[in-house]
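Q: Dropping a prediction and its sequence here:
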Amino acid sequence: MSIEKKKYECSALPKGWQREEVIRKSGLSAGKVDVYYYSPNGKKFRSKPQLARYLGDALDLATFDFRSGKINSLLLRKNKKQRGTQFDYSRGVRNDASLVPPIRQTASIFKQPVTVYKTQEGKVKTDFKHGQQEKPKQLFWEKRD
């Protein structure tokens, strides 16, 4: 199995960081490109969250595109939109009279009247289905030698 690898300097990250592209040659995902980053001391990173944890506050990766290895300003805009739509918990929950809790509906078969019969017999009824039955018989007999 041969794997094609390309490794080069990444300009979006600090000096000494390298970006590696590995093209898968076989299997169902043949042709897919895996991207890895290597720190100046040789540590390998497989994902953006992994990279962000390692760098911490030293570098803001909000606009960094892990797949391409470039700074993409569109990523920052997308994040700002998402932040604006978050729920404001300080406003509290709306206490409106028009909000009526739903009424649970049950099936109509449960509302039918039930008649209970009491008998004087104290004996336990035997199950006729599984009572005395004939043992199964084999239909075809084979002669054993």
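A: Yep, that arrived. It should be emphasised that the depicted structure is a prediction, and the values quoted were computed from it without experimental measurement.
Q: From now on I want contacts and neighbour counts done on CA atoms only, so please keep to that.
A: Noted.
Q: L74: how many residues sit nearby?
A: Here the neighbour count serves as a burial measure; for L74 (other C-alpha atoms under 10 Å) it reads 11.
Q: Alongside the first one, take a look at this:
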Amino acid sequence: MRSPAVVLLHEPIEPQQLAGLVVAVAGAAVITVTRPRDLGHWRSWALLLPLASALVRGIVPPIAKLGLAIWPSPLWACLIGYIMSSLVVLTVQRIRKGSFVVQAPREGRFWFALTGISNGLSALSLFAAVRNGPITLVAPLAAIYPLLTVIGVALVLIA
């Protein structure tokens, strides 16, 4: 199995990156094979959700790198990504509720804005890194943020 970055962009894959890929695929296989059979309502097709997410996560950075080769502006890439995300969210809201209006309590708006700013800065950083570095280095580093978040939260809760 070859990475889109290796195939499309002809980037070299280092042995440690290959080892990480093998460990990730093996982990997904172990979770699939060893899951208990008595989960009741759990459906096997639900395992496709994390696999589809991983597929999208693996395909998007090389496509973004190709786009940044044509138009080398991480800021515009981030803006276009946010506009498309907003259109999807508003379309789903319109279909579900019949209106574009999203109701939110006043207290939650501050945290929503703070989260949006943080997410926007992270997306901008990711696009800048993708523009300036190899995907085979940038994408795995960006993908470990949940692990770093868990470790950070654990350190805060322990202290």
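A: That came through fine. Just so we're clear, the structure is a prediction, and the values are computed from it rather than from any experiment.
Q: Next, the TM-score between them, please.
A: Once the chains are overlaid, their TM-score stands at 0.21 when taken by TM-score structural alignment, normalised by the length of structure 1; 51 aligned residues with a C-alpha RMSD of 5.1 Å.
Q: Next one: E9 of structure 1 from K78 of structure 1, what distance?
A: The spacing between E9 of structure 1 and K78 of structure 1, counted by C-alpha to C-alpha, to the nearest Å, is 28 Å.
Q: more crowded one of the two?
A: It is E9, of E9 of structure 1 and K78, that has more neighbours when counted by other C-alpha under 10 Å, with 16 against 11.
Q: In space, what's closest to that one - neighbours in sequence excluded?
A: Spatially, and ignoring its direct neighbours in sequence, E9 of structure 1 is nearest to Q18 (4.5 Å; C-alpha to C-alpha, 6 or more residues apart in numbering).
Q: Starting from K5 of structure 1, give me the distance back to that neighbour.
A: Computed as C-alpha to C-alpha, the Q18 of structure 1 to K5 of structure 1 distance reads 13 Å.
Q: Ok, K48 of structure 1 next?
A: Distance, K48 of structure 1 to K5 of structure 1, by C-alpha to C-alpha: 20 Å.
Q: So between these two, which is more surrounded?
A: The residue with more neighbours, out of K48 of structure 1 and K5, is K48; 17 against 13, by other C-alpha under 10 Å.
Q: What is the burial count for W76 of structure 2?
A: By the criterion of other C-alpha under 10 Å, W76 of structure 2 has 14 neighbours.
Q: Check which helix or strand it maps to.
A: Under the criterion of DSSP states H and E, W76 of structure 2 resides in helix 74-97.
Q: What of A113 of structure 2?
A: A113 of structure 2 is part of helix 106-132, with elements assigned from DSSP H and E.
Q: Going by neighbour count, list what's buried in that helix.
A: Within helix 106-132 of structure 2, the residues that qualify as buried are G120, A123, L124, S125, L126, F127, A128, A129, V130, R131, counting by 16 or more other C-alpha atoms under 10 Å.
Q: W76 is in contact with the first one, correct?
A: No: under the criterion of C-alpha atoms under 8 Å, G120 of structure 2 is not in contact with W76, lying 11.8 Å apart.
Q: Flag every buried residue along the longest helix along structure 1.
A: Longest helix in structure 1 by number of residues, with DSSP state H as the criterion: helix 73-84. For helix 73-84 of structure 1, burial by neighbour count (16+ other C-alpha under 10 Å) applies to no residue.
Q: Now do that helix: which elements does it pack against?
A: Judged by 3 or more C-alpha pairs under 8 Å, 6 or more residues apart in numbering; DSSP states H and E, helix 73-84 of structure 1 has no packing partners among the helices and strands.
Q: Can you point out the helix or strand that includes the most centrally placed residue in structure 2?
A: Using C-alpha atoms, centre = their mean, the residue of structure 2 that lies closest to the mean C-alpha position is R57, 5.1 Å off. Using DSSP H and E, R57 of structure 2 falls within helix 48-70.
Q: Can you tell me what sits against that helix?
A: Contacts with helix 48-70 of structure 2, where a contact means C-alpha atoms under 8 Å, 6 or more residues apart in numbering, come from S3, P4, A5, L8, L9, P74, A77, F127, V130, R131, I135, A139.
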